[in-house]
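Q: mind looking at a prediction? Sequence and model below.
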Amino acid sequence: MGSACTMTMPMDHTDTSTSCGQSTPVTSLQAPQTAPSVKQFTLTTRVVKLNIGAGKTVDAWTYNGTAPGPTLRVRQGDLVVVKLVNTLPEGVTIHWHGVRVPNVADGVAGITQNAVKPGQSYTYRFLATDPGTYWYHSHEQSDEQVARGLFGMLIVDPAQPTERDDVDAQIILHDWESLGGGITINTTQQVSRVSAQAGEWVRLRLLNTRNHPLGITLVGVPFTVSALDGHDLNKPQPLQKILLPIGGGQRFDVRFQMPKDGMVRLVVTDEQGEVLQAPAALIGPDGASSPALPASLPLNWFDFSRYGEPRVDEITPQSHFDQQTQMVLGRQLGFFNGQFFMTYTINGQTMPHIPPITVSPGQLIKIRIVDESGDPHPIHIHGHTFTVLSRNGHPLTGSPVHLDTILVQPHESYEVAFRADNPGLWMDHCHNLNHAAHGMSMMIAYPNISTPFSMGSDSGNIPE
């Protein structure tokens, strides 16, 4: 998977094979063993009958008995040590979505580790270098296991906070359709409540764990989008009557000051902007009057490419790029894993036939992503944070935007760039996990990096 290593991934889930010359194994790409501050956690997987409201109970797969799993909160600079204990009937992992971990801690079965088998455990170690809102989930048969409940939020508080939040709450949107349920906020498909008093500053950390995009807005107060994928925006402006399009795996931090009277309602829509009757969230004091659920909303979608104010940034469209490449997203009927159905492609190919993007340490890499498939695709790059350079050929006019997952709508194109500063073998895939499981997944590979692990039904390592 680099200049000195090759890996083949058969379509029928039989094991991969790896051949390398002199190389560095991913198992050697580790975090330090000690640090001035260490935060330790244990996450144990188990099956739980989860009541999600409206008379619905689902047989969830959970971390520590809840879905979402426990929110892990650490401070920038902490060494994070997480022991995963598996009691489920099949193997699992934990991927730290958006976190720039060392390669061995990335949690991808068959590339950076073996899936943790029933009765076994595995310990992840990484430095929390970047503050912000992140999340974790299984990356073993992720299309099925995330849907069943193996996910949670990770918050990295800044070493020196710059904003005061009186209330800091998570809003995690999940879809239990595969288990007979509906869309939930946190643990309920009815109304979730956040306590806040008049005049207090509220931060809502929004996460979409489902495959398909949703729209989110607030009724009853102007708000700002203060961060995307955990990374602050420069001088965000107040918004009203606007929908935030949040794709699978993406995070939005929104902030507002509670009004003197009444409550604030968070409204969820489908990807066409149609208001969903459930779920919803109410933010405010007990007993306060609540804004009515609107029958419809103006179809005015948030565009981050024109939001906030410019500032000097390390990577710009004028930067010198050591390598430029393209990802054309498509779909076509074809055979995959021995079956004939709709496949999702990058540059006309499905995994494992998509050549990796091979990079060298220190290089500045530009990727043009074009969606010709007719479906939206949230594209996620592991192990790196990228800068968005342009949307539909037009450079950004607002704040610099740094992401790990970008929602590319049909007929849209984006140019993004990243510094190759984290050696390893990294996935680059659609976070509609069903699309990834049907072909839309490739690799970013540094030269002379090898893996001792293999993918396929024989090994039990099936990351998508």
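A: Noted; the coordinates are in hand.

Q: going by C-alpha atoms from here, please, whenever you check contacts or count neighbours.
A: Will do.

Q: in the stretch 251-400 of the chain, which spans are helices?
A: In the stretch 251-400 of the chain, no segments count as helices under DSSP state H, counting those that start in this stretch.

Q: that one: strands as residue ranges?
A: Taking DSSP state E, counting those that start in this stretch as the criterion, the stretch 251-400 of the chain carries its strands at 251-257, 264-269, 275-283, 323-336, 339-346, 357-358, 364-371, 377-381, 386-391, 394-395.

Q: buried residues in the longest one?
A: Read it as strand 323-336. Met327, Val328, Leu329, Gly330, Arg331, Phe336 (16 or more other Cα atoms under 10 Å).

Q: hmm, Leu150 is touching Asn64, no?
A: No. Shown here, Leu150 and Asn64 do not form a contact pair, counting by Cα atoms under 8 Å, at 9.9 Å.

Q: more neighbours, the two?
A: The residue with more neighbours, out of Leu150 and Asn64, is Leu150; 27 against 18, by other Cα atoms under 10 Å.

Q: structure B:
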Amino acid sequence: MKLIKENLLAFGLMAVTLVFGFAVLFFAATAGGGAEAAGGGEEPAGGGESASTLSVTLTEFAIEGSLTAPPGTVTIEAKNEGAVAHNLSVLGESKTPNFSGGESEVLTLENLAPGTYTVICDVPGHREAGMETELVITEDASASGETGDGGGNEPDYAAMDAAFTASILEFPAETEGKGNQILEPEILADGTKYFELTTEITDWETEPGRIVQAWTYNGQVPGPAIRIDVGDKVRVKVINKLPMGTDIHWHGIRTPNSEDGVAPITQTLIEAGTEYEYNFVAERPAIGMFHAHHAGQIQVPNGLFGTFQIGETPIPRGQTISGVTIPNDIEIAQEIPMVLNDAGVIGYSLNGKGFPATEPYVVTEGDWVVANYYNEGLQIHPMHLHQFPQLIIAKDGIPLDQPYWADTVNIAPGERYTVLINADTPGTWVWHCHILSHVEREDGVFGMLTAMIVQPA
């Protein structure tokens, strides 16, 4: 930890270069109704009820904009500036349909009485990830949503600078819980490797002080890592303590159809309070995942995912690729699993943690490192490691006949990439998703960012 803290100054200098691209979010408003009729001073039709128009912006995962208006009819213009579909719902009133990034929808609410109304995106997992705000109806508000405080919308850039620096210097922050812990099997009499996975909702600290109700395998996010060899007989017992049914799909793993984990097509649903067993033989090497298939849009973003590896991925020893020769005697110093998520209660995260609680990877100058990326999220994530090119040696666990170097590796939902990295330069090197809104917000750095710390040899 002392070494890591000594590297924080260098880390801050590198990561502060990420501070750009802020969008200043304004509300737009138009006033209508309540005006005197031309030439007569009579109230217009409708009895002079106020009509207000407000604007909000939806992103992953926030609802931004001023939502204060006088009683009466309120129209909310919502624009989706995110990468996935959202909606806008005023609980107890009405909601928009789902709409994609770049699209807009209008929600009109009539005869609103004074009070506070809860506004959410009710796409599963989005409210829990932060898409919740309030609509305040008050006699003190104007039809444009202003409350007469006279405040401007100019951001405080000095405060932003301070917030970014402070957030960076919190790294690495300690939190309770660690995912991806190796699950050791029980060896049965016939040699079968027996594993138990318990599904339940538990407290999970994604970043300092942010404790969520995660859907977990064995109380961790990602779930425990399963590592076996080609030819192994596998039995996995699932004990379901969730409030709903579940199943497990072995993503990227060859199994008999009956073991594919897609209820009710290949099996019966594992109902709440029941158990189920999967049995299959590991036929070939794989870099796979396991996750719920039933109600996957709820269960997976909220934490029900894990990694499953069969055998080893071949290293292209002795090959020369774009002028770089991989040593024949190469030794792998570390193998890093990096599971990406971006939704549900877990939110933007690497291995179930968001910055500054993400894990730094400490290596020695000259080390060769293998990283396996797994995307269990809903969005694409271009993963960029400063300084070091990444040699892509396998896609979805399938070794490439022609490996290639890439500065940034773009990983779509469900994909796995295996990369080889030569950490040949000492320093603290930032490692992050290069969609900047996945690592930055106005109060500082968060989410899908960590670092590789290379010690001098």
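A: That came through fine. Here the structure is a predicted model, which is why all the values come from computation and not from measurement.

Q: overlay the chains and give the TM-score.
A: Once the chains are laid over each other, their TM-score by TM-score structural alignment, normalised by the length of structure 2 reads 0.51; 249 aligned residues with a Cα RMSD of 2.5 Å.

Q: now distance to Leu79 of structure 1 too, for the strands of the stretch 251-400 of structure 1, in a markdown table please.
A: What follows is the strands of the stretch 251-400 of structure 1, written out as a markdown table (distance: least, Cα to Cα, whole Å):
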| stretch | distance to Leu79 of structure 1 |
| --- | --- |
| strand 251-257 | 23 |
| strand 264-269 | 35 |
| strand 275-283 | 34 |
| strand 323-336 | 33 |
| strand 339-346 | 36 |
| strand 357-358 | 29 |
| strand 364-371 | 28 |
| strand 377-381 | 23 |
| strand 386-391 | 23 |
| strand 394-395 | 37 |
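
Q: pick the most deeply packed of those strands.
A: strand 377-381 (a mean of 25; mean count of other Cα atoms under 10 Å).

Q: in structure 2, which residues correspond to that one?
A: Against structure 2, there is no aligned range for strand 377-381 of structure 1 (TM-score structural alignment).

Q: equivalent analysis for stretch 204-222 of structure 1, please.
A: Going by TM-score structural alignment: stretch 204-222 of structure 1 matches residues 371-389.

Q: report the buried residues of that stretch.
A: Buried, per 16+ other Cα under 10 Å, within stretch 371-389 of structure 2: 371-381, 383-386, 388-389.

Q: what of stretch 221-234 of structure 2?
A: For stretch 221-234 of structure 2, the neighbour count (16+ other Cα under 10 Å) marks Val221, Pro222, Gly223, Pro224, Ala225, Ile226, Arg227, Ile228, Asp229, Asp232, Lys233, Val234 as buried.

Q: can you redo those residues as TSV with secondary structure?
A: Shown next, in TSV, are the buried residues of stretch 221-234 of structure 2 (DSSP: H, G, I helix; E, B strand; the rest coil):
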residue	secondary structure
Val221	coil
Pro222	coil
Gly223	coil
Pro224	coil
Ala225	strand
Ile226	strand
Arg227	strand
Ile228	strand
Asp229	coil
Asp232	coil
Lys233	strand
Val234	strand
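
Q: export those as a markdown table, with columns for distance to Gly354 of structure 2.
A: Output for those, formatted as a markdown table (distance: Cα to Cα, whole Å):
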| residue | distance to Gly354 of structure 2 |
| --- | --- |
| Val221 | 12 |
| Pro222 | 13 |
| Gly223 | 16 |
| Pro224 | 18 |
| Ala225 | 19 |
| Ile226 | 23 |
| Arg227 | 25 |
| Ile228 | 29 |
| Asp229 | 32 |
| Asp232 | 35 |
| Lys233 | 36 |
| Val234 | 33 |
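
Q: which of the residues you listed lies closest to Thr320 of structure 2?
A: Proximity of those to Thr320 of structure 2 (Cα to Cα) peaks at Asp229, which lies at 29.0 Å.

Q: what do we get in structure 1 for that closest one?
A: Per TM-score structural alignment, Asp229 of structure 2 is aligned with Arg75.

Q: I figured that match hits Val156, correct?
A: Yes. At 5.2 Å, Arg75 of structure 1 and Val156 qualify as touching, with contact defined as Cα under 8 Å.

Q: joint contacts of the two?
A: Ala128, Pro131 (Cα atoms under 8 Å, 6 or more residues apart in numbering).

Q: count of residues packed around Gly306 of structure 2?
A: Gly306 of structure 2 has 28 neighbours, counted by other Cα under 10 Å.

Q: what about it, which helix or strand?
A: Using DSSP states H and E, Gly306 of structure 2 sits in strand 305-310.

Q: state the span of structure 1 onto which that strand is aligned.
A: Against structure 1, strand 305-310 of structure 2 falls on residues 151-156 (TM-score structural alignment).

Q: what's the distance between the matching stretch and the middle of its chain?
A: 10 Å (Cα atoms, centre = their mean, to the nearest Å).

Q: likewise for stretch 395-413 of structure 2?
A: Using Cα atoms, centre = their mean, the offset of stretch 395-413 of structure 2 from its chain centre is 21 Å.

Q: rewinding a little: make a markdown table out of the buried residues of strand 323-336 of structure 1 and add distance to Ala60 of structure 1.
A: Below are the buried residues of strand 323-336 of structure 1 laid out as a markdown table (distance: Cα to Cα, whole Å):
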| residue | distance to Ala60 of structure 1 |
| --- | --- |
| Met327 | 35 |
| Val328 | 36 |
| Leu329 | 32 |
| Gly330 | 33 |
| Arg331 | 31 |
| Phe336 | 28 |
